[in-house]
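**Student:** with the sequence up front, the predicted model follows.
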Amino acid sequence: MVTPPTADALPAAIVDRDQWVCWRTQERDGKPTKVPIRPGTTQFASTTDPDTWTDFATARDGALATPVDGLGFVFTADDPLVGIDLDDCRDPDAAAPTAWAADLIDTLDSYTEVSPSGTGFHVLVTGSLPGGRNRAGDLELYDRARFFTVTGDHVAATPATIESRTEAVATVVDQELAAETDDTATTSGDDMWGTAETTTTTASAPADAGADTVPLSDDELLDRAKHAANGEKFTRLWNGTTSGYESHSEADMALCRQLAFWTGGDSARVDRLFRRSGLYREKWDTVHYADGSTYGEKTVERAVAATDDAYTPPEATDSAAADATQATA
């Protein structure tokens, strides 16, 4: 066993809670599985029984005195904590995350540590976890009835504290989990949660009406957007300012939704205009999804699908009125 971390190496938000267990690896169905152990004993702990948990100091002493592999923290419905588990996304030799994991860690921007195996990461945030599917592939998110192994091997580029990230968590769920369920029936749940449900989700088709939806040049359209009632907000986003948003991804979606309005839901034009903005970055063209979609493609698709209203140029309305008058003359 690696020496367990001290309290000083961990965020106070978890150290101060009496939700600590130890853990050890046990073979289950032919696979190694981490199981919770009651500190100071060799008995199993339960992620739903507080009587089997203890304070941090007692758990640490137990980890040093009994044959276990490390410390663990239990998530409950009564605390505001959410744990995000990223597996098989770190090369221990290079000590660096894959591009996929780096993007998620950047989006969440909260305390992150390396998992015991050295091949994954655990991110801790406070906030709310959306209902529905909580896992897909190498990504899992939990807020109750589960425990995380805790190593204290902090990723230096991330905050040393656990940050409030409800919107960022929703973004991760939307971008990484919802995409996995599009057009499929999926069974979700976990034996430690004791629940399972079947959900059918159908992807919304983006309204790509073509380049003539709003018959204005790109420059004219942008000028109108910048001088509209909410033009100041549009201009900040257009110039690449992300203040007021929990993450760069949140800002990307906000700008794309505004562009979806101004272009009448023309996804190709939204993409073309976004690439001219200060928010555009290399991540836009990175493949993020199992179907081969890039981050940018999926962001535009969701922005267009979520935007119900569309801009109608006054001259288009005038033209339609004139045509109607001629038709009845």
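**Tutor:** Structure received. Residues are numbered from 1 along each chain as shown.

**Student:** all contacts plus neighbour counts: C-alpha atoms, from now on.
**Tutor:** Will do.

**Student:** now the helices: where do they sit in the protein?
**Tutor:** For the chain, helices defined by DSSP state H occupy the ranges 12-15, 56-65, 99-108, 166-172, 178-181, 218-226, 231-238, 248-262, 267-274, 295-306, 314-328.

**Student:** dump those helices to TSV, plus mean neighbour count and distance to T126.
**Tutor:** Formatted as TSV, those follow (neighbours: other Cα atoms under 10 Å; distance: least, Cα to Cα, whole Å):
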stretch	mean neighbour count	distance to T126
helix 12-15	17	9
helix 56-65	20	19
helix 99-108	18	10
helix 166-172	20	7
helix 178-181	19	21
helix 218-226	15	35
helix 231-238	18	26
helix 248-262	23	17
helix 267-274	20	31
helix 295-306	22	25
helix 314-328	10	46
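
**Student:** can you check which of the ones you listed gets nearest to P116?
**Tutor:** helix 56-65 (14.5 Å; Cα to Cα).

**Student:** correct me if wrong: V304 contacts R257.
**Tutor:** Yes - with contact defined as Cα atoms under 8 Å, V304 reaches R257; the gap is 6.5 Å.

**Student:** coming back round to it: redo the helices of the chain as JSON lines? Include distance to D85.
**Tutor:** Shown next, in JSON lines, are the helices of the chain (distance: least, Cα to Cα, whole Å):
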{"stretch": "helix 12-15", "distance to D85": "16"}
{"stretch": "helix 56-65", "distance to D85": "21"}
{"stretch": "helix 99-108", "distance to D85": "10"}
{"stretch": "helix 166-172", "distance to D85": "12"}
{"stretch": "helix 178-181", "distance to D85": "17"}
{"stretch": "helix 218-226", "distance to D85": "40"}
{"stretch": "helix 231-238", "distance to D85": "31"}
{"stretch": "helix 248-262", "distance to D85": "19"}
{"stretch": "helix 267-274", "distance to D85": "31"}
{"stretch": "helix 295-306", "distance to D85": "20"}
{"stretch": "helix 314-328", "distance to D85": "51"}
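
**Student:** comparison target, given below:
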Amino acid sequence: MINNDDHNSIALDSDFIDMYQVEKFEQQYYDEGYYLLGDETKDEYAARMMAEIQNKAAEIIKEQQQKAIAPDPLAAMKAFNQWIVWREEPNPKPDGKPIKEPKNPATGYAANAHNPRIWMSYEAAVAAAERMSKGSPKPFRVGFTFTAATKLFFFDLDNCIDTDTGEIRTEATELMDLFPGCMVERSVSGKGFHVVGTYEGDEPLHDKKADGWLELYTDKRFMALGLDDGRKGDAGMKATVELNKLIEMRFKPELISADGKEVTAEWTTEYDPKWNGFEDIDEQLTKALAAQPSNDRLMAGKASFAELHAGSNAGFPGDSEADAAYFFDLAYWFGRNCDVIEAVALSSDRARDKWEGQVYSNGDTWLRREIKAAVARQTKVYDKGFRSEDGNRKVLEQVEYLALMAEAQRKAVVDGIDHAHVDILRHVDDSHIWKRLSQHYAYLQYLPVAACKYKPQDLQTAIFSARINCQ
């Protein structure tokens, strides 16, 4: 019997001990010449060797017992079928570091980590990575996609380990000490750490990057699972207070990262200068509701803007994710004007009590906080087409000119004039007006009819007629 460090009695396997009987050590004492050294007697040598073997056995048994009773650090993450496979690929930028590219497990091609169609269980992801790695010049690895629905946070500390000396940056150690009991692992590069834990309540508002080496995510991010050696703690450890403390220290909510840039989240009351939509809110909303969803959203099976407006969560994990997509769409259609976005959102069938019932310390409602975040992330705004009266006038002049040329061509043919001698339309064709105006065919409905003696449909007919005659 051997006592371990906790003074718990551990019974060694008798077969294990039989392999190292005292008689064998005594024979070894003579066979390997230890007796010539004169440092130990035969009995002392045998006793020392037995003690070493028994201590090693005790260490092995203790390690096995600890593994048997210790919680799986990844258990809270494995509860969600949001695992993916990825492989390191060259960065298209000449000086960029390799990228971690999510892959479709069925095809091996690049995929979107946030597309639920490629998500799977942890076990399935591990099996897929092993299968795909066979014959591949680079190994496929496993990753986990974070969403607000998981209530998990991912704190990434990059380039804080000296790979030559193994020394850990003091500041990194201090930050990780904020989260006792949470899951901690080394990143796959061996140069950084991952900390994963859980939080309670609503998803906290926070910036995503800080100081050039720290990142924090609670949604829309996949984590490349790190190195297995030394992984400890529990990803299911609740650390709401600790997370909020970290946010206050390094990821203040006043700054929201949009496309990797820090942007001040402000409440806007005017339209973005690039927006060119209908001033009448109802008219603009009608236009938005009639629009076709993007190909990305169709491929992902996610609700269109019209469906989100009607309260659907189709294709999204829950209310929060669908709300975020809805506000992002509103920021596009209504020119990042927070006042208008709020009014439209509250009039929708999507509105919930939480939107105005939850108020933060700065006075913002939950709805206002989310709208500001969406406006900060949205970089595009709606543009219906013709932007100015001057632009309209120039287009009208060109369209009317083409219509007049078509009329001249028609009269020339009727009067029996040889088509070869009618060079006007050839001149029009040579001047590439067709090319310049081709984009305007779909916009004829927006032309101010009062400014033109021709009706839009008549102009369109004249344009096509003239173009046919120019062939």
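**Tutor:** Cool, the structure landed. Treat the numbers as computed from the prediction; the structure is a model and nothing was measured.

**Student:** give me the TM-score for these two chains.
**Tutor:** The TM-score (TM-score structural alignment, normalised by the length of structure 1) is 0.50; 185 aligned residues with a Cα RMSD of 2.8 Å.

**Student:** out of the helices of structure 1, nearest to F73 of structure 1?
**Tutor:** helix 12-15 (7.6 Å).

**Student:** roughly how far is that closest one from the heart of the chain?
**Tutor:** Centroid separation for helix 12-15 of structure 1 versus its chain: 22 Å, with Cα atoms, centre = their mean, to the nearest Å.

**Student:** quick check: that helix compared with structure 2, mean distance?
**Tutor:** For helix 12-15 of structure 1, the mean deviation from structure 2 after alignment is 1.1 Å (mean Cα distance after the TM-score superposition for structure 1).

**Student:** Provide the aligned range in structure 2 for that helix.
**Tutor:** Helix 12-15 of structure 1 corresponds to residues 75-78 in structure 2, going by TM-score structural alignment.

**Student:** corresponding residue for W262 of structure 1 in structure 2?
**Tutor:** Taking TM-score structural alignment, W262 of structure 1 has no aligned residue in structure 2.

**Student:** now do the same contact list for F328 of structure 2.
**Tutor:** I371, A374, V375, R377, Q378 (Cα atoms under 8 Å, 6 or more residues apart in numbering).

**Student:** how about residues contacting the match of helix 12-15 of structure 1?
**Tutor:** S121, Y122, F144, D234, A235, G236.

**Student:** of all these, which two lie farthest apart?
**Tutor:** S121 and D234 (18.4 Å).

**Student:** OK, contacts around the counterpart of A258 of structure 2 in structure 1?
**Tutor:** Taking TM-score structural alignment, the alignment pairs A258 of structure 2 with G189 from structure 1. For G189 of structure 1, the contact set (Cα under 8 Å, 6+ apart) comprises R133, N134, T195, A196, E197.

**Student:** now do the contacts for the aligned residue in structure 2 for the second one.
**Tutor:** It refers to N134 of structure 1. Under the alignment (TM-score structural alignment), N134 of structure 1 pairs with K208 in structure 2. Shown in contact with K208 of structure 2 (Cα under 8 Å, 6+ apart): E215, L216, Y217, F251, I256, S257.

**Student:** what's the neighbour count on the second one?
**Tutor:** The tally of other residues near L216 of structure 2 (other Cα atoms under 10 Å) stands at 24.

**Student:** please apply the same query to the last one.
**Tutor:** Close neighbours of S257 of structure 2, defined as other Cα under 10 Å, add up to 20.

**Student:** do you know how far it is from K93 of structure 2?
**Tutor:** 22 Å (Cα to Cα, to the nearest Å).

**Student:** same question for the fourth one.
**Tutor:** Distance, F251 of structure 2 to K93 of structure 2, using Cα to Cα: 28 Å.

**Student:** what of the third one?
**Tutor:** Summarising the geometry, the distance separating Y217 of structure 2 from K93 of structure 2, computed by Cα to Cα, is 25 Å.

**Student:** neighbour count winner among these two?
**Tutor:** Neighbours of Y217 of structure 2 and K93, each counted by other Cα under 10 Å, are more numerous for Y217; the result is 22 against 8.

**Student:** so the more buried one touches F155, yeah?
**Tutor:** Yes - assessed by Cα under 8 Å, Y217 of structure 2 is found in contact with F155 at 6.6 Å.

**Student:** for E242 of structure 2, what are its contacts?
**Tutor:** E242 of structure 2 touches L178, F179, counting by Cα under 8 Å, 6+ apart.

**Student:** that one maps to what in structure 1?
**Tutor:** So, by TM-score structural alignment, E242 of structure 2 is matched to A168.

**Student:** once you drop chain neighbours, what's closest to F251 of structure 2?
**Tutor:** D207 (4.8 Å; Cα to Cα, 6 or more residues apart in numbering).

**Student:** next one: the one you found from P105 of structure 2, what distance?
**Tutor:** On the measure of Cα to Cα, D207 of structure 2 and P105 of structure 2 end up 32 Å apart.
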